[in-house]
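Asks: model this:
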Amino acid sequence: MTFYNKIKWVLGILMVFVLILATNLIDRNNFLRVKDSVITIYNDRIVANDIIFEMSRLVQEKEVAMAKQDSIFFVDRNKEVNLEVQALITRFDQTKLTVEEGKIFNAFKDDLKALQKSEAALTQSGLSQTTALENQIRSVEANLYKLSKIQLSEGRRQTSLSKKAISSIELFTHMEIYILVFLAILVQIIVIYKPKEEE
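Replies: I've put the predicted structure just below:
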């Protein structure tokens, strides 16, 4: 094998290697984006939505007790409910929040503190003045509703990012196949081609 033929072989193999390496790095990046998106959908959206549901359930328990004027609830069970809500707030704080979500969550925490003050005032009044408590419960529920809707829209956004990454992977896979076929033909032409020798 002549030196010229060796160079042709090395260049052909090097071209294939560089192409495979480049597409592999691009595919790896896209796979990481899909993986991150799936993890985010689960950890920061589905789990967060479950936490919101649990907080809503506990707030509704307070609302029912207020409607029934259940003094036993406000003396005994309400402390447990407040501790459960606080534990859920701590869990929700550990999820990745968007800027808008952070604002609503802070408003929710402020409204919850005001709700607890209204509950204390209600207990002292002998469950006779429920208007302030009703207003605070509505405000807390409105914030929980907004947080729930954010989970849905962010989940949709993450799903869209995953679809784009998967489409990109498919496109690069097709391009890789076409380029590999082209390079295989090119390498064959380079190897088989023999220039005319001068007489």
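
Asks: from here on, contacts and neighbour counts on C-alpha atoms
Replies: Will do.

Asks: and residue 26, what does it touch?
Replies: 169, 172 (C-alpha atoms under 8 Å, 6 or more residues apart in numbering).

Asks: my bad, should have said residue 136
Replies: Contacts of residue 136 by C-alpha under 8 Å, 6+ apart are 111-112, 114-115, 118.

Asks: 10 Å - rerun?
Replies: 111-119, 142 (C-alpha atoms under 10 Å, 6 or more residues apart in numbering).

Asks: same question, residue 78
Replies: Contacts for residue 78 (C-alpha under 10 Å, 6+ apart) come out as 58, 61-62, 65, 71-72, 84, 116, 119.

Asks: pretty sure residue 128 sits against residue 119.
Replies: No - applying C-alpha atoms under 10 Å as the test, residue 128 and residue 119 come out as separate, 11.4 Å apart.

Asks: to check against the first, give me the structure of this:
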Amino acid sequence: MLKTIFISKNPKKKQRFRLILVLAFSFILILVANAMDYGNILRTQDTVNSVYDDRVVAQDYIYQLSGLFHQKQFSIGANEEVLGYLNDSILVLMSRFEKTKLTRSESDFFIDLRKNYEELTLLEQKFSLQTYPRISTQKDIQMELMEIRQNLDDLEGVQFTEGAQMTKRSTRALGMNALLSKIELVFLVIIGAISLYMILIGTNFMERVQ
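Replies: Okay, here's the model as predicted:
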């Protein structure tokens, strides 16, 4: 009688241990998958925010700067009030643009833009102090404005390139989230099937013992 009890309890403990082991292993896998899923969601959110804050907004700054420098082209020799308004607006936009997240190439283009703008302001001061003829200085101003337009074109190109790369990263992250969700669903089905199977085995075993 004692021998029968010993044999019957031992397999029962093994069944419970296996069930606990399967459930624990499955719980860990689901926990890891959820952690990866959450990390992908955070990265996607960060990328989406960066696309707006550092690309869409930056693109708007570049567009406004292009308009202001275009006005400068037709304001050579204008009164100090007009030039002061344009320069103040340009400095404000440059300060805002500098606060966005700049890539290495974008930072280099922006440094060139600032240098060319400083050269432009010096030429404008020289032009305002000169007496006629001022054709040479006016040509230098036009050349400097052409350099600035090229700087703005380079910065605009970076926005498109970086925006496209961020969109690709977001797409990959969303694809990974979808894959992890499918894996989690498969694990849940497997866990349910294994748990049900082991419960049925345990029930059948108890019936035979009885």
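
Asks: could I get the contacts of residue 136 of structure 1 as JSON lines with secondary structure and neighbour count?
Replies: What follows is the contacts of residue 136 of structure 1, written out as JSON lines (DSSP: H, G, I helix; E, B strand; the rest coil; neighbours: other C-alpha atoms under 10 Å):
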{"residue": "111", "secondary structure": "helix", "neighbour count": "20"}
{"residue": "112", "secondary structure": "helix", "neighbour count": "21"}
{"residue": "113", "secondary structure": "helix", "neighbour count": "14"}
{"residue": "114", "secondary structure": "helix", "neighbour count": "18"}
{"residue": "115", "secondary structure": "helix", "neighbour count": "22"}
{"residue": "116", "secondary structure": "helix", "neighbour count": "17"}
{"residue": "117", "secondary structure": "helix", "neighbour count": "15"}
{"residue": "118", "secondary structure": "helix", "neighbour count": "21"}
{"residue": "119", "secondary structure": "helix", "neighbour count": "22"}
{"residue": "142", "secondary structure": "helix", "neighbour count": "14"}
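
Asks: picking up where we left off before, just the ones of the contacts of residue 78 of structure 1 in helices?
Replies: Cross-referencing these against helices under DSSP state H gives 58, 61-62, 65, 71-72, 84, 116, 119.

Asks: and the furthest pair within these?
Replies: Maximum pairwise distance among those (C-alpha to C-alpha): 19.5 Å, between 71 and 84.

Asks: so what's the residue positioned nearest the centre of structure 1 closest to, chain neighbours aside?
Replies: Closest residue to the average C-alpha location of structure 1: residue 40 at 2.8 Å, with C-alpha atoms, centre = their mean. Of all residues not flanking residue 40 of structure 1 in the chain, residue 158 sits nearest, at 7.5 Å (C-alpha to C-alpha, 6 or more residues apart in numbering).

Asks: map residue 153 of structure 1 across to structure 2 for me.
Replies: By TM-score structural alignment, residue 153 of structure 1 lines up with residue 161 in structure 2.

Asks: neighbours around that match, how many?
Replies: As a burial measure, residue 161 of structure 2 scores 11 neighbours (other C-alpha atoms under 10 Å).

Asks: ok, residue 127 of structure 1 next?
Replies: Using other C-alpha under 10 Å, residue 127 of structure 1 has 18 other residues around it.

Asks: re the thing from before, three-state assignment of the residue nearest to residue 40 of structure 1?
Replies: Put simply, residue 158 of structure 1 is helix when judged by DSSP: H, G, I helix; E, B strand; the rest coil.

Asks: show me where structure 1 has strands.
Replies: For structure 1, no strands are identified by DSSP state E.

Asks: from residue 2 of structure 1, how far out is the equivalent of residue 75 of structure 2 over in structure 1?
Replies: Using TM-score structural alignment, the equivalent of residue 75 of structure 2 in structure 1 is residue 65. Distance, residue 65 of structure 1 to residue 2 of structure 1, by C-alpha to C-alpha, to the nearest Å: 93 Å.
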